[in-house]
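Chemist: Provided below for reference: sequence and predicted model.
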Amino acid sequence: MIQEPLNAMRHLNLTLSTLFLIFIPSLLFGQIITWKEIHPGVWKGTAGKPDAYDLLKAAETSASPALAKLSKQEFPLDKSAIVFQVNNGKSYLRLPLQRNEQLYGFGLNFQTIHQRGRIMQLHADHYGKSDNGRTHAPVPFYVSSLGYGVFVNSAKYIDVYAGSGVRKDSKNPPKVMDRNTDKNWEAHPYSDAVEMLIPAEGIEIYVFAGPKPVNAIERFNLLSGGGSLPPRWGLGFTQRVHRLYTADQVKQEAKAFQEKGYPLDFIGLEPGWQTKSYPCTFEWDRSRFPDPAGFVKDMDQMGVKINLWTNPYVSPDASIYKAIAPYTGSHTVWNGIVPDLSMPQARKILFDQFEKEHVKIGVSGYKIDEVDGFDSYLWPDVATFPSGRSSEQIRQTYGLLVQKHSFEMFRRNNMRTYGLVRASNAGGASFPYVIYNDNYSHEDFITALINSGYAGVLWTPEVRASKTAEEWLRRFQTVCFSPMAMINAWSSSMQPWTFPEVAPQIKALAELRMRMMPYWYSEFAKYHYNGTPPFRGMNLEEGFGINMKKEKTPTNLEENPYEEAVTREVKDQYMAGEYLLVAPLFTGQTSRKVILPKGKWYDFYTGKLAGDGEVITITPGMDQIPVFVKDGGIIPMMPALLHAPRSGAKTDIEIRHYGEKNASYNLYDDDGETFAYEKGVFSWRTIKVERQGGQLKGSISAAENGKPNTIGNVTWRFMTE
């Protein structure tokens, strides 16, 4: 009689133990992530209850059709090693790392390229001179040197431990060392995982295969619609004038450029064009600009577009104030109300005003300021918004929202735009905006330019006031090899010829920028159609060391240059397009080392051999920024015009070839101004250089019937004899 209850009790205990084994591991070892391959080499994983509002929903972009054409790849990680849990209402995510792995990305960083071992909170903000995750583009995407990428699609502040924490249950624990006796003891032991904490009860995660790191970045960019395709004039030269200039002063500025023979494609007007700023009315100040439409038309006839500075914070004196007030947040910025741009009602009121007052009279674009952060200026995290979205979510996506909906306004008017913005995030690659900030470290500018290629954004190392002619020239050199060639003279009123002793070199640089427009335009087309960043770090270049090593003993870098490439961050040289390696000098430098990837590289200006997979030391002088071309490089160039060619205008091109190799290059063409390319009205012309009978010969494919053809006469220049 007693045995049966005991047996029943044992059975019950067994059943409970079985249930425990079934359910408790999800708490101890993680909950299930459901994976689905949504495009070749792109997997989407979901777990828990992700937030309804995220970065991709804010950006509202569609994946590029090019994704479907990519090759199939294997999932690049061990799925069983990816752990997800929900603890105290927050999502914990853990992804594995191997010992020989370096990480890049985690947003627009200004001082660091290698991100392994770093701790960050990805938080939209101005750059505060510390790479702590608070930056203009806190993109929750990283790429591994092993050839894969990871993106967490969340509009929340994400805590990242990028290989910095060590779990006691790690399968690959670091070696335990005694500091008293072991000279190799390390304060930061090896960590085998990236760990993230997301303040949400679920996640949406994307994994991108390579096989190379650049391929993972391409897939990430294509998921957001591909990179931006600026109008041709956007790749010309721009000057931002003093904040209180009048229409007549702006015209005089443009005339001075023309008379002195300096290229100029668009001028930026700073806050004084509005009746009031900080907060803004978005309405023309008629005392400075009595006839806005006539002014914009006159400037256009001079070949110069107009770009307007603004921020989105609405003045009580703005005509749209009462209409937009119900769709604004609880807190103000500079006493201006903050439109909840996640709501269609707010977007319509604001951008209808922009369209009527600006775009319809021919304004070409905007510089959208102060949407990034700096807590004492922007709304606090205790703010509420009528959409019900949190202050945090609005903060993380505000840069995306202003880009998306201003871009759509230009699309409705069939006018391409190219502008400036202070903040962006994942999902914004296809928006034609370049990030800038108020920091003015030249070295940081170049590091940011490199990191922009890992983050799916564009960044410009603008020129502002300089103390010396040397500094002015060195800064000018780098903007001519960046996404936007800009002088930002809103405060200083400086001009390219401000330092007469370097004015000829400045003019030659500006002319070079214009001459290279066919190359720049084609490289941006590759960004749009293929997702390839036009400016990117050396670690993405074939033949450059990417495997992280630790070298305890000094190495002769002249004999083994790749030790330097793999053990330290290379922050002072970068790739510009398919073929060019740019190695800027900073004020006070007279010489520098350049690490050339494997293979032969040639001097851009002379065509002479510069080196073959080695570290070289150069002393270039002041006049030129050092640029090198890989063997077989093809660089299409045009005459040095004062303005970018208008739609339909034919331009002669000179095709340069460097080195000894046979090569090919895809030259892009469209009307340069409208969205006709989205309907297939564009063309690729194939340039080939082949050795025939001991000599190099060049050819270019014929223009297709019914496709754009803006190419006039073609000449060839074989730079390496």
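Modeler: In hand now; what should we look at?
Chemist: From here on, just use CA atoms for contacts and neighbour counts.
Modeler: Fine.
Chemist: Identify the residue nearest the residue nearest to the spatial centre of the chain in space, chain neighbours excluded?
Modeler: The residue lying closest to the centre of the chain (Cα atoms, centre = their mean) is residue 457, at 1.8 Å. Spatial nearest neighbour of residue 457, chain neighbours left out: residue 429 (5.6 Å); criterion: Cα to Cα, 6 or more residues apart in numbering.
Chemist: show me what contacts the one you found?
Modeler: 221, 224, 225, 226, 227, 228, 456, 457 (Cα atoms under 8 Å, 6 or more residues apart in numbering).
Chemist: Distance check, residue 708 against residue 473.
Modeler: Computed as Cα to Cα, to the nearest Å, the residue 708 to residue 473 distance reads 37 Å.
Chemist: Which of those two has more residues huddled nearby?
Modeler: residue 473 (25 against 20; other Cα atoms under 10 Å).
Chemist: doesn't residue 502 make contact with the more buried one?
Modeler: Yes - Residue 473 sits in contact with residue 502 when judged by Cα atoms under 8 Å, with a separation of 6.9 Å.
Chemist: From residue 148, how far off is residue 172?
Modeler: For residue 172 relative to residue 148 (Cα to Cα), the value is 21 Å.
Chemist: The contacts of residue 429: which two are farthest apart?
Modeler: By the measure Cα to Cα, 225 and 457 form the most distant pair in the contacts of residue 429, at 12.8 Å.
Chemist: can you give me the strands in the stretch 1-150 of the chain?
Modeler: Here the stretch 1-150 of the chain has its strands, by DSSP state E, counting those that start in this stretch, at 34-39, 42-48, 83-87, 90-96, 103-105, 118-124, 134-135, 141-144, 149-152.
Chemist: Quick one: these as TSV, columns for mean neighbour count too.
Modeler: Listed next are the strands of the stretch 1-150 of the chain as TSV, based on neighbours: other Cα atoms under 10 Å:
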stretch	mean neighbour count
strand 34-39	15
strand 42-48	19
strand 83-87	21
strand 90-96	20
strand 103-105	26
strand 118-124	23
strand 134-135	26
strand 141-144	25
strand 149-152	24
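Chemist: Including distance to residue 278, could those strands go into TSV?
Modeler: What follows is these, written out as TSV (distance: least, Cα to Cα, whole Å):
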stretch	distance to residue 278
strand 34-39	45
strand 42-48	42
strand 83-87	42
strand 90-96	37
strand 103-105	33
strand 118-124	21
strand 134-135	22
strand 141-144	34
strand 149-152	35
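Chemist: Below is structure B, check it against A:
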Amino acid sequence: MLRSLSIVAVLTAFAGAQDASLKFRSVAPGVWAADVGAPEPFSLLSVAGGSPMVAAMKALPDASFPFAKGSARGWARGGQSSLRFPLGAGEDVYGLGLGFKHVRRNRQIMTLHMDHWGATPGRTHAPVPFWVSSQGYGVLVDSARYVRVWVGTSLRKDAEDPPPLRDRNRDRNWQAHPRSDSIDILVPAPGARVYVFAGPTPLDAVRRFVLFSGGGAMPPRWGLGFTHRTPTRFTAKQITAEVDAFDAHGFPLDFIGLEPGWHSAAYPCTFEWDRERFPDPVGVVKALLDRRVRVNLWMNPYVRPGCALHKKLSPHAASHLVWNGIIPDYEVPAARELFTTHLEKETVGIGVSGFKIDEVDGFDSWLWPDVARFPSGLAAEQIRQTYGLRLQVMMYDLFKKRDRRTWGLVRGTNAGAARLPFVIYNDAYSHQDFIRALCSSSFLGVLWTPEVRSSKTGEEWLRRMETVCFSPMAMLNAWSSGTRPWSFPEVEDRVREVALLRMRLMPYLYTAFAEYRFRGVPPMRAMPLVDGWADVGDAATRRERVQDQFFVGDAILVAPLFAGESKRSVLLPKGRWYDFYTGALIGTGGVHEVAPKDGRMPVFVKEGGMVPLGPPLLRAPKPGEGIALEIRHYGNHASRRRLYSDDGETFAFERGEHGWADLIVDLDESGQRTGRIENEDPRFHRYTSVTWRFLGR
């Protein structure tokens, strides 16, 4: 009798586990949500805290729901939830966590798990459970759990598009890993909420995701300058001398990073100034601000016994320790208040301009185990997936309360972070991997910097500097190496040229970030997010080039050279393309072999592209400071683009205090080009002169 009851229970449970069509409802323009089981209220988006920018989303192209009725399915059983979405033949999938070895995710199996990247797919600094399809849609699984994903690898007996049955004995085309027609997801929770973002293009899907998260991060203008992180135990005097050296060598410097040595003790941290190295923290921060150099402070969030914060935060800390320091549970509001009040007094209140949030990713052997208990009652894996995200929100709110923008660094983040002013970094150092990560990040609503630390040769040093100056943060991180931009004298002049080009590009880059903030367009993005990309080359070539070239703003294509390379292949999207530096015509869309005679990294501008440039300053312009503006136009097409400006430092732009000028190039009957600016706002568009430079014919 008992055996019969057991069989009935198993059969009943199996019957209840049959998948069902997900029932989607509209939640924003071009965005739909569906639930499977009972979704947990604590999720990635609930922590990130952004509000959808509905008006901006309404301005996107109309697009219908991307899946056939009933084709997206799910079930919940035994404390777990499963989702399945269709995957077409030839459909490429991007996203699903920050990638260093692959940008395309087809035929991968991964667990999206917050960790220091260590070559295991899915274990990464940004395990964002969001993917973008080449078919022009995106999907987010809004769960703070370790989400398991199978991308086109799971074969089902009820598949609508099964792979052909082959005989390995006779058929050379037999495959050990035939493709499947689905993406399958397992969430270790009793329910999950899933969002679908319409296109119609892959870029439109990403834009909807960014805007749904609250829009993109808007840096202060100085955040787009050059930054240098000093060796760990530098003193106040050494910091001042470092700034002097940058000025003496003619290198730009807008903010300087102080590493663990500013704490009186680190790993775990005290969050109190070391009075031997920094006897007058207020004075040194003020002196640097007087020179228009901001201070960014390193931290990891684990609190050292004996410091003032330890006693206050101990009641709100987890059951386990990290490096013998307590792990404050910042899902407890009292813990957040205690920590931010302390930082307000010790750092932000004296003029510190930002933070580098370290060690919130992994490794497992460093951080808490999944058996740890937290006062909020949340599971250890939920805290692991969102700890860096929560800290970013706290730091952002701390600065916003003072009406000051910030620009910082973080080692771990997740879905919904697009609005938060932090850039991801890590401790690996493959240049090629760093570029793949830069491309990968653009699908996820996060930012990544391919930071420069050290090099074996002057050539490698130059190549790394070239790429970092076209990234969200132009950073030299010398915390361990002690390097400076001029550490390789044989390339010092060329490195200076690159660093000053970064400063010249500020009007262009600032506008690119405004497009991110207001319209959801990633400022640096992978090639599948660029118009005309799908129209050139074959699939294999596109999949290769998607890993090592990227777009910046609305007109510039960057094709990095790595150490040892004097030429490379580049795949240009549809249209005519010109050399950024000379204006020489490179050719039309397709594969091109380029070998720059001057050794510069290949940079291209599309037909009709306009690049507004400022002067080669050593500091970002002050609010209201006029600059000499040069506007470069490429090709022989009439064109129009916008140029953004605001005060560069406060949140007044959110209150409507910003301006969009129109840059316009006209052609007369003889093909001569003339340029003009319309709709300038004199409060923000302040130029001592405007020069138009017409390149390419």
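Modeler: Everything's here; your move. Computed from a prediction, not measured in an experiment: that's the story for all the values here.
Chemist: circling back: who's more crowded, residue 172 and residue 148 of structure 1?
Modeler: In this view residue 172 of structure 1 and residue 148 are compared by other Cα under 10 Å, and residue 148 has more residues nearby, 25 against 17.
Chemist: Tell me the residue in structure 2 aligned with that one.
Modeler: By TM-score structural alignment, residue 148 of structure 1 lines up with residue 137 in structure 2.
Chemist: ok, now residue 716 of structure 1?
Modeler: Using TM-score structural alignment, residue 716 of structure 1 lines up with residue 692 in structure 2.
Chemist: can I assume its match sits in a strand?
Modeler: Yes - Residue 692 of structure 2: assigned to a strand according to DSSP: H, G, I helix; E, B strand; the rest coil.
Chemist: give the contact list for the closest residue to it other than its chain neighbours.
Modeler: Spatially, and ignoring its direct neighbours in sequence, residue 692 of structure 2 is nearest to residue 631 (4.9 Å; Cα to Cα, 6+ apart). For residue 631 of structure 2, the contacting residues are 610, 611, 612, 613, 690, 691, 692, 693, by Cα under 8 Å, 6+ apart.
Chemist: Would you tell me which one of those residues comes nearest to residue 643 of structure 2?
Modeler: residue 612 (7.9 Å).
Chemist: Report the contact partners of that closest one.
Modeler: Contacts of residue 612 of structure 2 by Cα under 8 Å, 6+ apart are 505, 507, 508, 629, 630, 631, 632, 643.
Chemist: Can you redo those as JSON lines, where the extra columns are distance to residue 298 of structure 2?
Modeler: Listed next are these as JSON lines, based on distance: Cα to Cα, whole Å:
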{"residue": "505", "distance to residue 298 of structure 2": "28"}
{"residue": "507", "distance to residue 298 of structure 2": "29"}
{"residue": "508", "distance to residue 298 of structure 2": "29"}
{"residue": "629", "distance to residue 298 of structure 2": "35"}
{"residue": "630", "distance to residue 298 of structure 2": "37"}
{"residue": "631", "distance to residue 298 of structure 2": "38"}
{"residue": "632", "distance to residue 298 of structure 2": "39"}
{"residue": "643", "distance to residue 298 of structure 2": "34"}
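Chemist: now, which of these lie within strands?
Modeler: 629, 630, 631, 632, 643 (DSSP state E).
Chemist: any idea what sits nearest the alignment partner in structure 1 of the first one, other than its immediate chain neighbours?
Modeler: Aligned counterpart of residue 629 of structure 2 in structure 1: residue 653 (TM-score structural alignment). In this structure, residue 653 of structure 1 finds its nearest non-sequential neighbour in residue 638, 4.5 Å apart by Cα to Cα, 6+ apart.
Chemist: buried residues in the top helix by length along structure 1?
Modeler: Ranked by number of residues, the top helix in structure 1 under DSSP state H is helix 3-28. Within helix 3-28 of structure 1, no residue counts as buried by 16 or more other Cα atoms under 10 Å.
Chemist: tell me the angle that helix makes with strand 83-87.
Modeler: 100 degrees (axes from the mean of the first three to the mean of the last three Cα atoms, to 10 degrees).
Chemist: Tell me the residues of structure 2 aligned with the longest strand anywhere in structure 1.
Modeler: As assigned by DSSP E, the longest strand anywhere in structure 1 is strand 683-692. With TM-score structural alignment applied, strand 683-692 of structure 1 matches the range 659-668 in structure 2.
Chemist: Distance from the matching stretch to the middle of the chain?
Modeler: Averaging C-alpha positions (Cα atoms, centre = their mean, to the nearest Å) puts stretch 659-668 of structure 2 30 Å from its chain's average.
Chemist: Correct me if wrong: residue 319 of structure 2 contacts residue 369.
Modeler: No - at 10.1 Å, residue 319 of structure 2 does not count as touching residue 369 under the criterion of Cα under 8 Å.
Chemist: Give the burial count for the equivalent of residue 216 of structure 2 over in structure 1, as a bare number.
Modeler: With TM-score structural alignment defining the correspondence, residue 216 of structure 2 maps onto residue 227 in structure 1. Residue 227 of structure 1 has 30 neighbouring residues, counting by other Cα under 10 Å.
Chemist: so residue 227 of structure 1 sits in a helix?
Modeler: No - using three-state DSSP, the secondary structure at residue 227 of structure 1 is coil, not a helix.
Chemist: Check the gap between it and residue 523 of structure 1 for me.
Modeler: 10 Å.
Chemist: again, but for residue 470 of structure 1
Modeler: Residue 470 of structure 1 is 30 Å from residue 523 of structure 1, by Cα to Cα.
Chemist: When those two are compared, which one has more neighbours?
Modeler: Counted by other Cα under 10 Å, residue 470 of structure 1 and residue 523 do not tie: residue 523 has more neighbours, with 24 against 19.
Chemist: element containing the more buried one?
Modeler: Assessed by DSSP states H and E, residue 523 of structure 1 sits inside helix 517-530.
Chemist: Mean per-residue distance, the helix or strand hosting residue 677 of structure 2 versus structure 1.
Modeler: Assigned by DSSP H and E, residue 677 of structure 2 belongs to strand 673-678. After superposition onto structure 1, strand 673-678 of structure 2 sits on average 1.0 Å from its aligned residues (mean Cα distance after the TM-score superposition for structure 1).
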